[in-house]
Structures are given as structure tokens and as C-alpha cells.
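Asker: What follows is a predicted protein model with its sequence.
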Amino acid sequence: MLFPIEKLYTHQHDSIAELMNDRNVILTTSTSSGKSLVYQVTALWKILEDIDSTILYIAPTKALAQDQVRSMNEFLNKIKNLSQTIYKLKKLSVSTYDGDTTQEQRKLISNWTDNHIQIIFTNPDMIHTAMLPNHQKWGSFLQKLKLVVIDELHIYNSLFGTHVSFLFRRLKRLLNFYNKNTDLSYNEKRNTTVWLGCSATLKNPMEAFRQLTGNDMSTTTLVCNDGSPNGLKHIILENPDLENFNKRDIIGTTARILVELMKRDIKTIAFCHVRRLCEILIKEVKKLIQKDSDFEQWDYLLNEVVSYRGGYSAADRRKIERELFHGGVKCCISTNALELGIDIGSLDCVVMCGFPLTLGNFQQQSGRSGRNVQESMTVLVCGDSPVDQYYFKNKEELISDDSNMFQELVVDMENILVLGDHLQCAAFELPLSIENDYMYFEKDINYSIWEDTIKTKLQFNGADHKIDLFLNNTYTCSEKYLPWPSGYVSLRGVQEEMFAVVDVTNNRNIVIEEIESSRTSFTLYDGAIFIHQGISFLVKEFNSKEHYAKVVRTDVEYTTAQRDYTDVDPLEIEVVKPINNTDLPIFFGNLETTIKVFGFLKIDRWGKVIDAIETYNPPFTYKSKGFWIDLPERCLSYLESRNLNKAASIHATQHCLISCLPKYIITGFNEIKTECKAPEKEFSKRTTERVRPARILIYDSKGGPTGSGLSSKAFENINDILKTCLNKVETCECANGCPSCGLSLPNCSELNMVLSKNGCRIILEVLLGASEEKMKKVLTEIPMESPEENGSLIETIRVINGTVKYSPHLRVLEE
């Protein structure tokens, strides 16, 4: 069956053997080590054992699922062409099942037995919103389910991972239900579903697999003995010189590298942090090709570079994916959408336009090249970000093979908000029993929390049913979650409304993209240059009520950058308590974030502003939960005594708090945010009307008005968090913040440009109750700064005046 594969790698052999012996497997070998073949062989073997068997493959992204469908079909076609000895597989079919699946294909899937669609490639979102709530329609599929594959397991971390952990337990609950309620013929045994988890970057794989799936370690085998050969990998760091306006031309440098690689027929993928950077980079690459003195020789390269990112239509994504998978392009410029284990052909080189979020991301992206044991190269182009410059100076960290550099996968099964939401979904799928269903959660949730959540959140079915006996002493979902509980629960955060981008050039009226409402403030204001696949469009009309923007193609030599501000302000205090046995309070409650675009800049390729335009877009606002600390006047006096920039001091402190949170709560990137300080405002020499309060503020970026529960847990542990922050700041040897002390964050919206490490230290000392004598000593250790050099010439921060209103249900806690 393995022909033309002559033999398996040791890790492939061991994994398949364990799965065929009905044991769960967590496979953690390196990128491009052939993990996909493990599930492919196992899936077909299971189907050969029982022709009615079904397989469920779960990927975190649509692109990865599409790639695996292609790979599975190629493998299946080879098997079908072998001989009649495996005639059972002749009619076998596979299909994706995601948000892009057409209604026609969904009908075929729903009748999977007649159409022999026995292997489904999907994602957690579809299982949550479509499969489990509709389990009656999927009953026969679940009843015959032999293998569940969870690819790129490390993605399911923090809040998203917590949601998915509950989802998998709901799936296991339904699998047991259909297995127990199956009529068996003589000598027929109950169906056994085995689980396979795959990842190349997990710190503690066995515990991660257990937390995520609920499978006991005694039934799980860890396979980490990588038997695959590895080609030589070259890692090159490019740090562009400081040029115009004392900035590094990271876009121009990356574009020049990509063009030279394309000319040398070196197949390359380039990774960018954000969508906009992808579009600017591909536009620059095409411009360099067009301006080449030997353009006639290289003009064909214009059609061999593409960009890939979120926001593209399903049709565009499928078209680009086909080109990628079949070797139709020399260079692809992507966000991390293609970071996961997607085989896009024989890649020779990976180019990173700036350091990715974590070392784990660096390893994932670097692993995209050299997938067929050939020699390969990774090029990291460093920008002005302190994070980029840190890794340029500490290159050795990029080549460490220590698994401790990977982020540990952690989930919080006792997050009451998430637990309550998924119990509503589970009770909708099947009546929930406090005693009988605790078995799926007993290792991760305290029984008292479990019982209390069910009794307070769900609706009791009663205990005196005479006909429907199964309803006795069970619970169903609350009426406010009806008619479809999963519609109220988003696995990845609050579901946003989408805006269509309509190309009206020459009356085309074609939707070229869909953009989340939170992004419209930065991309779809009147007069903005919107870039799609390297082509510039001018935004002619933005209609916030009808949710669309009209754009026309244009040929300009500039890009636009919005002039905006983001204010995060408390609305209502729900809880208050003292900090570290002092008289300084910390508050928790409701907050509102306001994003306002008031104009935009026209910027040439060197970053020079050539014009400033006023515009008007309705402000984008959303509510959340968070905590805040109003800095006392004496704290600001200490900062003033050393001429420290107050905004930079506050910003650095907020960053430091966020960086220390993972030690105390389970949170990932962008799940906890703060109000970042912009250098254009804080370092300006002109007075500003937008003077912000002297306040440390942290809030949940997901979960909507009810929050995600993360900032609440941070509030509970604030004393320990502040002490950890102070220790990191005092012991770190950097000059003004780095990734080690946590003052420089990779996801800072203002690129960590407004930071003061000394100011952060002063604020932390005051918050922890340092005496006047202690503060005098601290101040002597901090040098006097120049306001001209640190940008503190104007007042942008003020002492808090007035109070935030109290909730009618205010709680006052004692330390």
C-alpha cells in the first residue's frame, strides 16, 4: 500500500503502529518530517479494516485543510492505481467542510454514505457551529469515526485553546453517546476512536495533548524520535543601514532580496507581520522588476509573484493555492496564514520581513523551506523595532534546539465565562447530567465549580418525567442562548461584522475583499490607498451603514497612513481593592475603546510625508472588561524630578505587566491589550488637546462586553505580577527595554517607540508602596534626562480628575 514509498521513517512507523493498536498518539517531530503520511496511511488502513469507517481531520486554518486535501487526494490516487487488491478504496472520496464549502458540496457531504465521502477536512469553528449542534444529521458519521487528526496542535493555546478544549470534550461526549446507542450484531465490538495530535513546536507535548483533548496519558503514546533526514539550513540576518529620516528601509531591502532570488530561480516565500505589509511589499517587488534595466528579460517574473493573506475572497484564495501547490509561482508573500505545515512545493528560501511574534513562529516559518531534504536558506531582514534589533544582536537564540524556547501550550478549563458558554452548547446537544458528564472534565475542573456553573447557568429539566426518563435530573441550555447556542459563542473572539470592498473601476462592481469592521478605520477611509494583490486602489466611498466601500484602480507613487488615535476609558467600577497593603486602589470593571481616524498622510517610498489630509470616518467603539490603576500625584512628581517622559513610563509599565501575565494567567498574544502611546503625539513639540489621564490600564481584547475572564484573573494576582515586573526591570541589563524584561512587545501597535525603562521602575516602586526614603535612593540611581532628547517637552499626561461611576453591585475587597 505504501508504494512508491520504499520504507517509513522510524517515527512514522512507530506512530502508525500505535494508532493501529488503538492508542492515541502525539507526534512532535520537526517540520517537513513527513507527519502527514502517518495519518494518511492510518486512515486508509482503518477504512480497509472496516469499509464504513470515517476520518475527521481538524486544521486551525482553511489553507492548511485545503493543502491536506490535495495531499490526501494525491496519495489516494496512487493507491487506487496499484491493483485490484485494494478495490475497497476505489470509490473512496474526501472533502473539505468549512465556511467556503458550497451548498451543493454540503448536500453531498450530508449524504456521505452514498457519495463515499469518508474523510472530512474541517476546522474547530465548523465542528462548533455546524457539526455538533446538528449531530443528528452527522450521527452515522460520528458512529463510524475511527480517527481524529489534530494538526498544528500548538496553535490551540490560551483563550482559543481553552475554547477548543471544551469543544473536543463535547465531541467526545457525542462519540460516546452514539457508540453506546449502537445496536451491535453478534461478535461485533464497540467502535474505538483514536486521536492523533501533530506539532513541531511544543514544549510539553504529552500534557498539552491531554489538556486539549481530555485523553488520558495512559492511553497516549508520545512519538518524538525524529527519523527523517535534514538538509543543511543557512540562516542569514540582514540589518539595513539607517537611511532617510534615520530609519531602516526594511521594505526596500526585502523587495531587492526577493527580486534577486527570483532572478536566480530560487523558489521563495516571504512572511510579513500584517496584511498591509504584504501588499506594500508585493507592490515594491513588482515595481523593481518593471524598473529593471533588463525588464524585457525579466518581465515574466511579474506573473510569478503573488501575495496570500486573510481578507481575500474564497475564489481568489483557491486560485492562489492552486498556483502555489502546483509550482506556478517563484515567490509568495504571505502573513502567517502560510506559516503552518503547508507543503507549497520545493521551497529553497524563506525571507522574513521583520522578526515574527515568537521564536516558535520563527522556527515554523523557517521550516517552510528545505522540505525535501535539500539545502535551504532563511533570511531575516531586521527593522527598527527593538525586538528585531534584539535578535540581530543575540543571533545565537535563533539556532537553539532547546524545546524550552517554544511556548508552552496552556489552557484554562476553569475560566468560568468560557466554561458556562460551552456548557450551554453541550446541554443543547444532549441533556447535561452533573454526575454522569463530569467524567469529561474531572481532571481539569474542580467539582464545586462544575456543579455551581451548571446549576446557576443552565435550566433544570426536572426530576418527575414519566415518559422521557432520560431528562430526569438533567439540564438544558438557558433560553437566552436559543435558538442556536453556538451562534452566541465564538471560539476566536467576538464575531465581527464584515465590510465588502467593491472594485467599481469601469463599472466592474466586483467584490475583491471582505474586511472586519475593526480594520475599516485603518484601511477604508475616503482618499485612502487600498492595496490588493500589489495593485493600488483609491477609496472613493465608505458607507458605514450599508457595510461597503467603493474603490477604483489608480497608479500612484505613494501610500497612505491613517492619522488616528485609540482611547481606552473606564465606564463603570465593579470591583475595587488596595494594592499590596497600601492605600492605593486598583479597579476592575467595564471599559470602552474608541478608535478614531481624523486624517491621513501621503507617504513616499522613503517614508517622507508629502501631504496631510483631513478626513472623517465614524469612530469605531467596542466595550470590554479590564482593570486600571490611577497613578498618584507623587508618582508623577518623581518622574518630573528626573525629567522622564510620563507617557513613555506608563507605556513601558503596561508592556511589562502584559509580558508577565503568562506566569499567572493563561493568555496569548493580543488576548490582553493596553492603550499604546504613539511617538507622533508623545514626542511632538506642539501642544495637544488630547491629554490622557495618568493611568495604567489593561483590558480583554476578546469576549466583547462580558470580557474573556483574563483581565479578571490578572486583577486577582496583581500584587505578584507587579513584584515580578519590578524584579525583571531591575535585573535586566538592557538600556531601555527589550524582549527579556518585557518592555518591548512584538505586537505593540506603535513599534515600542515610546518607552522609558527608568520611568517604569519608578512607577512599579510607587505601586508596590515604596517609602519616601526608598524612593530617594531609587531616584539617585536614575540619571537626569533631557526633555529635548526624550520628547517630554509638552504635557500629554495629566493627573486624574473626577471619578468613574460605581456599579450598583460594587464589591470592595480587602487585601
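Answerer: Arrived safely.

Asker: going forward, measure contacts between C-alpha atoms and count neighbours the same way
Answerer: Noted.

Asker: just the strands in the stretch 251-400 of the chain please.
Answerer: Taking DSSP state E, counting those that start in this stretch, the strands of the stretch 251-400 of the chain run over residues 268-272, 305-308, 331-334, 349-353, 376-381.

Asker: right, so of these, which gets closest to I16?
Answerer: Closest of those to I16 is strand 376-381, at 29.3 Å (criterion: CA to CA).

Asker: for that closest one, packing partners?
Answerer: Judged by 3 or more CA pairs under 8 Å, 6 or more residues apart in numbering; DSSP states H and E, the packing partners of strand 376-381 are strand 233-238, helix 250-263, strand 349-353.

Asker: Make JSON lines from the strands of the stretch 251-400 of the chain and add mean neighbour count and distance to E592 to it.
Answerer: What follows is these, written out as JSON lines (neighbours: other CA atoms under 10 Å; distance: least, CA to CA, whole Å):
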{"stretch": "strand 268-272", "mean neighbour count": "26", "distance to E592": "30"}
{"stretch": "strand 305-308", "mean neighbour count": "24", "distance to E592": "33"}
{"stretch": "strand 331-334", "mean neighbour count": "26", "distance to E592": "33"}
{"stretch": "strand 349-353", "mean neighbour count": "26", "distance to E592": "33"}
{"stretch": "strand 376-381", "mean neighbour count": "23", "distance to E592": "37"}
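
Asker: try this one side by side with the last:
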Amino acid sequence: MLASATVARPEEFASRLTGRDVVAVTEDGSPHAGRTVAFWEPPLLAEITGENGAPVRRSAGAEVSRMLADLVLEDARTLAFVRSRRAAELTALGAQRQVAEIAPELAARVAAYRGGYLPEERRALEADLMSGRLIGVATTNALELGVDISGLDAVVQAGFPGTRASFWQQAGRAGRAADEALVVLVARDDPLDTYLVHHPSSLVGAPVESCVLNPVNPYVLAPQLACAAAEMPLTTVDVEEMFGGAPAVEVLDALVEEGVLRRRPHGWFWPDTGDAPAAHVDIRGSGLGQVAVVEAATGRMLGTVDGGSAPGTIHSGAVYLHRGDSFVVDELDLDDGVALVHAEAPDWRTEAQSVSDVAVLEVLEHRRCGPVQVCFGATTVTSQVVAYRRRTPDGTVLDQTPLDLPPQSLDTRSVWYTIDPRRARRRRHRRGPSPRCPARRRARRDRTAPAVRDL
């Protein structure tokens, strides 16, 4: 049995995922009241202007913090979804300060929840939220899936989460059998968010996206085949019926060549090394493991950070927030997976500066559309944190400190566009792309411009 509240064409996706015939049960017989969905665009700030005098709006984070405080004061159990771990900490702190000014006894009933907390801390926060000891929680999408929390009074979202499915997953945390719930989407200063606020039917009245699944993706299939072979030797029948046939054979042959698996007449085997491969397969993060954040003076482990995010968030000199407490990083050791910190509450914050590069290894497919050539191929994406800045609360830069951290590379596949400037100049007086161009035909079907994250 597979279950989801927000998947399009569930039988088609489940069948592709499992390789079996699936029957969808889509009638919802559960008792629930309605939800009021509100869209809020933060007001313009009269005292601040942007580049070339452009108007600046109050930040979505500040608005969400204010709304969370107001709802807590009304005794409405509320989740505020934000985009990053740091934002969860800052939103909770801001709400606590505003609540403390009016009802000091309620400030302790507001908290942050995010990935990187110790398991026992997360379980305790979940229990406090379900029991009502916590009224307001600022969280990342760590509470979007996989946690049995529902029946809250309100959900506030700091910006569109990227897909309609995620929007409804987060909104679904609010609502009880008999009581109506409130869902508020606070627009960030982003073109897509602005569009959604002024065209709410494109979100509320539209179906959720279809799940994208490629079962023979070699980057996903290789570790899964290794795990399967460690449990039971894989036969040619297994590979043909369960793992996609010829593409899986290519991946298995590559694993044999690398020495990960062994080939025998009856199939593929995992060598008995005493080490199960499942422990080395990261299905959630970057594949670079976790870095432990440890208080140097006491040896107390505060939490963890994904290895891919560590250079940008817990580099030497970085300010690290943990459940409302502030720490400064003394040392980051990526080889040992440890960051040492000390307690400190400076009157400045830090932001990492990084550089990135994309190298094209091989063009697998390409198609020309007028002066634009669309390509698909193998690439290597390299990023490196090279420095960090210290900023005051009003954004003033105090200084910039260089960092010596190793680059991180990811082998992947990408889509990119190249434009022939000479052909573009010849076409500059024409109106739009050629009618034969696939991009124009697609635009006719869907007038809503996609977000960069969707591409």
C-alpha cells in the first residue's frame, strides 16, 4: 500500500515505482472542515529604497515572525514554514520577543524546529507540539513530510515552497474534523511569489504536479543495486523484471569493473566484506555525510549539519544558532566531520561568499531553435566557499575574511542554452520565436512562466 495526499495520477506513478499494477483509491472520506487560504504581499517600506530608487517591501521573514506572534497570542496552534534552518531560528526568536512584550508567560511556548537537531530534541519538540505545550513553531520543511502532526489551527508560509504539492502538504498540517483552519502564504520579493499573490487561482485552483521518476537513473540505481545484491544475489530475471533491464545491466557492469560487485554465472554478488552498503547510501542529503557541531568547552554535541552545507554555514568564524542560543565556530574539520564552537552572542551576523563553475563534459543531445541551441549532457558542478562577511543588523558590512576550504564537485547531467549573437542580431526585429519552435508551442499551452527552480 502506498499513500499520499498530494500526488497527481497516483496509479501511474505507483506502477512506475513498483513495476506492478496498481489501483488508485482517491475518494476522501475523512471528516474535515474547510480551510481559509489567504495571500499576503508585505507592504512597501517608505524609508528604504533599493537600487536606482526601486521600492523595497518588508521581508517575508519579518512578516511571518509577526504573524506567528499574533497567532500565538490568540492561542492558535501554528506552524510557520520558512526556507532555511537559520530562518527557522530567527523567526522563532523574533516571535518570542514580540510575544514576551505582551504575554511573557507565552514566550517559552514558541520554538524552532529544523533538521540538524539531535533525534531526542526533535522527538521532544514533536511531542510538545502535539500535546499543546508548544503553541507556535517556526520550521523548515522538516515538518512537511514524514511526521505525524496535524490538526493545528493555522499554517503560515514564508514564500511559495516551490511546488503545489509542497504547498498543500504544508497547508494540510492545519485543520481539524470540526474546526476551520487558516493558511497564509506570505509572498517573498520574488517574481513568482508576486505572480501567485495576484493570480491565486493558478495555485489554489490548479492540480498538483506530476511526480518525476526515472527508475534507471544511474546515479540513483547504482547504490540501490549494490544494496539489493548485498541482501540477495541478483539474477538476470531480477534485473529484467524489477530493475529496468538493459540500463541496469550497464550499471551492474560498471559496479563490477569498480570492484563493488562480483559477476558469477548465476548473477551479481556483493563480496562478503562484513560491511553493508546501505550504511553508505545517503537518500536525503548530499552524500557527503554529516558534520557534528560540538561545544569545545564541554564536549556537548549540539547537532549536525549536512556535509555539503557545512562550508557555507559552519565555517570558522560563522555564527551558528541552535534553539535560540548563539555560538561562534572556532574550527571546522571536514575530514573528521567536526565543527568546534563556543557560546557567544555577537552584535553581528555572518554570510558566506562562494564561487561556482559548471564544466561541460559531454553533449548527449542538442536541438536548435532559431538563434538558441538547447543542449543536454554530462557536467561537473564545482562550488567553493572562499570568504565570509560580518554584517551588523542593519546590513552594514564590517569586514570580509578569506577562507581556505576545499572545493566541492558534483557530477550530474544538465540542460543549458547557448545563443548565437550573430543570428540573434539578425532576428532582433522579428516578433518572438519561430512558430516551429517547440518553446513557442509549449508557451501557447501554458502561459505561466516557469520558475528557475522548476527548470
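Answerer: Cool, got the structure. Note that the structure is a prediction, hence the values are computed from the model and not measured.

Asker: returning to that earlier point: quick one, which of the helices and strands packed on strand 376-381 of structure 1 is nearest to K550 of structure 1?
Answerer: Of all these, it is helix 250-263 that lies closest to K550 of structure 1, at 27.7 Å by CA to CA.

Asker: Where in structure 2 does the longest helix that structure 1 contains fall?
Answerer: Counting by DSSP state H, the longest helix found in structure 1 is helix 158-180. Alignment note (TM-score structural alignment): helix 158-180 of structure 1 is unmatched in structure 2.

Asker: Which strands and helices lie in contact with that helix?
Answerer: On a contact count with 3+ CA pairs under 8 Å, 6+ apart, helix 158-180 of structure 1 meets helix 135-143, helix 205-213, helix 416-429.

Asker: pretty sure R35 of structure 2 contacts A181?
Answerer: Yes: judged on CA atoms under 8 Å, R35 of structure 2 makes contact with A181 at a distance of 4.8 Å.

Asker: shared neighbours of those two, which are they?
Answerer: Between them, R35 of structure 2 and A181 share these contacting residues under CA atoms under 8 Å, 6 or more residues apart in numbering: G175.

Asker: Assign I48 of structure 2 to helix, strand or coil.
Answerer: Using DSSP: H, G, I helix; E, B strand; the rest coil, the secondary structure recorded for I48 of structure 2 is strand.

Asker: how close does the residue lying closest to it once chain neighbours are set aside get to E41 of structure 2?
Answerer: Leaving aside its sequence neighbours, I48 of structure 2 sits nearest to V56 (CA to CA, 6 or more residues apart in numbering; 6.4 Å). Distance of V56 of structure 2 to E41 of structure 2, given as CA to CA, to the nearest Å: 12 Å.

Asker: Have a look at the two and say which one is more surrounded.
Answerer: Set side by side, V56 of structure 2 and E41 show more neighbours around E41, with 20 against 17, by other CA atoms under 10 Å.

Asker: Tell me which residue of structure 1 lines up with that one.
Answerer: Match for E41 of structure 2 (TM-score structural alignment): N239.

Asker: which one is its match nearest to, not counting chain neighbours?
Answerer: The shortest distance from N239 of structure 1 to any non-neighbouring residue, by CA to CA, 6+ apart, is to C382 (5.1 Å).

Asker: I'd say the one you found and K393 touch.
Answerer: No: C382 of structure 1 is beyond contact range of K393, at 10.7 Å (criterion: CA under 8 Å).

Asker: Comparing these two, which shows the higher neighbour count?
Answerer: Neighbours were counted for C382 of structure 1 and for K393 using other CA under 10 Å; C382 has more, 26 against 9.

Asker: For the alignment partner in structure 2 of that one, list the residues it contacts.
Answerer: C382 of structure 1 maps onto A187 in structure 2, with residues paired by TM-score structural alignment. Residues near A187 of structure 2 by CA under 8 Å, 6+ apart: 39-42, 60, 158-160, 193-194, 197.

Asker: again, only this time at 7 Å
Answerer: By CA atoms under 7 Å, 6 or more residues apart in numbering, the contact set of A187 of structure 2 is 40-42, 60, 158-159, 193-194, 197.

Asker: Out of these, grab the one that's most surrounded.
Answerer: Going by other CA under 10 Å, G159 tops the contacts of A187 of structure 2 with 25 neighbours.

Asker: Fine, thanks again, bye for now.
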